[in-house]
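Asker: what follows is a predicted structure for the sequence shown.
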Amino acid sequence: MIRPTLSSLALALSLAACQTVAPNASGSNLGAEAPPGAAPGTCWGKQDTPAVIETVTEQVQLSPAETDASGKILSPATYATVTRQAILQERVTTWYETPCADVQTPDFIASVQRALAARNLYSGPVTARMDPRTRAAIQRYQLPLGLDSDTLSLDSARRLGLVATPISD
């Protein structure tokens, strides 16, 4: 019987965030976690920024005060407290392409660790495992680029020099 080691389980779990978009028999990406129109064979990550909702409480006048001809108040105005939710900013889903699981080998992850260490973002040992320390360093690297995620984007992998950049015609 083959028993998975702790490191192989950790690698499998760390790669679980990578969703491979494989076409089905009809050639579509149906059922895969990817943005609409994603190319077959590509992998994607998703960042959801929650909506910003504010609770607004107001006093609303139900009826005005009744006064006589001299201005004396016969009955005061009546008010009700109304509470409602207001959406200040809609929820935003950001899709980003990631290196697929077949690319994220232990050698690749070791290269990620070395590249982040060279930028003073990773200070741990080169373990070739996608551990919490490596994920935190990835997030620190990507945050100034506008991506608050600990899953390595394909763009970040290219910027780190770990994945080839395609040449456009």
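Answerer: It's in.
Asker: going by C-alpha atoms from here, please, whenever you check contacts or count neighbours.
Answerer: Fine.
Asker: does the residue nearest the centre of the chain lie in a helix or a strand, and which?
Answerer: The C-alpha lying nearest the average C-alpha coordinate of the chain belongs to Q47 (CA atoms, centre = their mean; 1.7 Å). Using DSSP states H and E, Q47 maps to strand 42-49.
Asker: and the contacts of the helix or strand just after that strand?
Answerer: With elements assigned by DSSP H and E, the helix or strand that comes after strand 42-49 is strand 52-63. Applying CA atoms under 8 Å, 6 or more residues apart in numbering, the external contacts of strand 52-63 come out as 77-91.
Asker: and R158, how far is that from P76?
Answerer: 70 Å (CA to CA, to the nearest Å).
Asker: what are the boundaries of the strands in this structure?
Answerer: 19-21, 42-49, 52-63, 66-67, 73-75, 78-89, 92-98 (DSSP state E).
Asker: hold the first one in mind and look at this next one:
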Amino acid sequence: MTQASSFRGIPRSATALLGAAFLAACLQGPTVSETGTIVGNGLAPAGAPPGTCWGKIPTPAVVETVTEQVLVTPAKINTDGTIATLPVYRAESRQQIVTPRTDRWFEIPCPPAFTVEFVSTLQRALQARGQYTGPVSGNMDDATRRAVLAVQTAAGLPSDVLSIETARDLGIVAILRTP
């Protein structure tokens, strides 16, 4: 009996539903926890405030190769103090992590805020600062992302994903005040 024949008797629609359920389990997107924090797929750092959205920049680990000389055979010394045979060394190399991999988290506007009006306002704010020369379309296109990247890189955040801090600096998101 072949593998294909083992599915005989099962309607194609049932087989398709089983396959779709399996794919859905594998591709499950982020969910919202009981506290309102977006979780799943690493979309929020531990302890993130409820109802916030986050972006991250992974920083790769810094690894260096360390080479050491290891003594294989020690030198043989004659009774008069002269060297009979020289010592034998072997070079051993190993990789050593100098700085571990880290994730740099930054808060971003949540997707419901990314309306056509919001992106149009972002494009106008970037135009006013000479960073965006494209049309005000309300579309988060490549030119808009490049402008966001330029502004944020100058501020020390090399990402084309708009951060809350940059949005506040551009004057398009309200600055929260503590009473």
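Answerer: Looks like it arrived, so ask away. As the structure is a computational prediction, the values presented were derived from the model and not from experiment.
Asker: sorry, back to before: tell me the counterpart of the residue nearest to the centre of structure 1 in structure 2.
Answerer: Using TM-score structural alignment, the equivalent of Q47 of structure 1 in structure 2 is I57.
Asker: skipping adjacent residues, who's closest to its match in space?
Answerer: R104 (5.0 Å; CA to CA, 6 or more residues apart in numbering).
Asker: and whichever helix in structure 1 runs longest, what other elements does it pack with?
Answerer: Scanning structure 1 for the longest helix, with DSSP state H as the assignment, gives helix 106-118. Helices and strands touching helix 106-118 of structure 1, by 3 or more CA pairs under 8 Å, 6 or more residues apart in numbering; DSSP states H and E, are helix 132-142.
Asker: show me what the helix it packs on is in contact with.
Answerer: Q113, L116, L121, Y122, G124, L147, D148, S149, D150, T151, L152, S156.
Asker: tell me the one of those residues nearest P166 of structure 1?
Answerer: S156 (14.0 Å; CA to CA).
Asker: quick one on the thing from earlier: between R158 and P76 of structure 1, point out the one with more neighbours.
Answerer: Legend: neighbour count by other CA atoms under 10 Å for R158 of structure 1 and P76, higher for R158 (14 against 11).
Asker: residue contacts, the aligned residue in structure 2 for that one?
Answerer: For R158 of structure 1, the aligned position in structure 2 is R168, judged by TM-score structural alignment. R168 of structure 2 is in contact with A174, I175, counting by CA under 8 Å, 6+ apart.
Asker: pick the most buried one from the strands of structure 1.
Answerer: When the strands of structure 1 are scored by mean count of other CA atoms under 10 Å, the highest mean neighbour count falls to strand 19-21 (a mean of 22).
Asker: who are the packing partners of that one?
Answerer: Against strand 19-21 of structure 1 (3+ CA pairs under 8 Å, 6+ apart) you get strand 42-49.
Asker: remind me what the strand it packs on packs against, helices and strands.
Answerer: Looks like strand 42-49 of structure 1 contacts strand 19-21, strand 92-98 (3+ CA pairs under 8 Å, 6+ apart).
Asker: can you count the residues close to I172 of structure 2?
Answerer: Neighbours of I172 of structure 2 (other CA under 10 Å): 16.
Asker: my guess is it contacts L122, does it?
Answerer: Yes - if you go by CA atoms under 8 Å, I172 of structure 2 and L122 touch, sitting 6.8 Å apart.
Asker: which residue in structure 1 lines up with the residue nearest to I57 of structure 2?
Answerer: In structure 1, R104 of structure 2 lands on T94 (TM-score structural alignment).
Asker: contact partners for that match?
Answerer: K46, Q47, D48, T49.
Asker: could you rerun that using 10 Å?
Answerer: P35, G45, K46, Q47, D48, T49, L147 (CA atoms under 10 Å, 6 or more residues apart in numbering).
Asker: which of those residues map to contacts in structure 2?
Answerer: Contacts conserved in structure 2 for these, counting by both residues aligned by TM-score structural alignment, their matches' CA atoms under 10 Å: P35, G45, K46, Q47, D48, T49, L147.
Asker: run through the residues that contact the fourth one.
Answerer: Residues in contact with Q47 of structure 1 (CA under 10 Å, 6+ apart) are V92, T93, T94, W95, Y96, L147, D148, S149, T151.
Asker: so the fifth one makes contact with P35?
Answerer: Meaning Y96 of structure 1. Yes - if you go by CA atoms under 10 Å, Y96 of structure 1 and P35 touch, sitting 8.9 Å apart.
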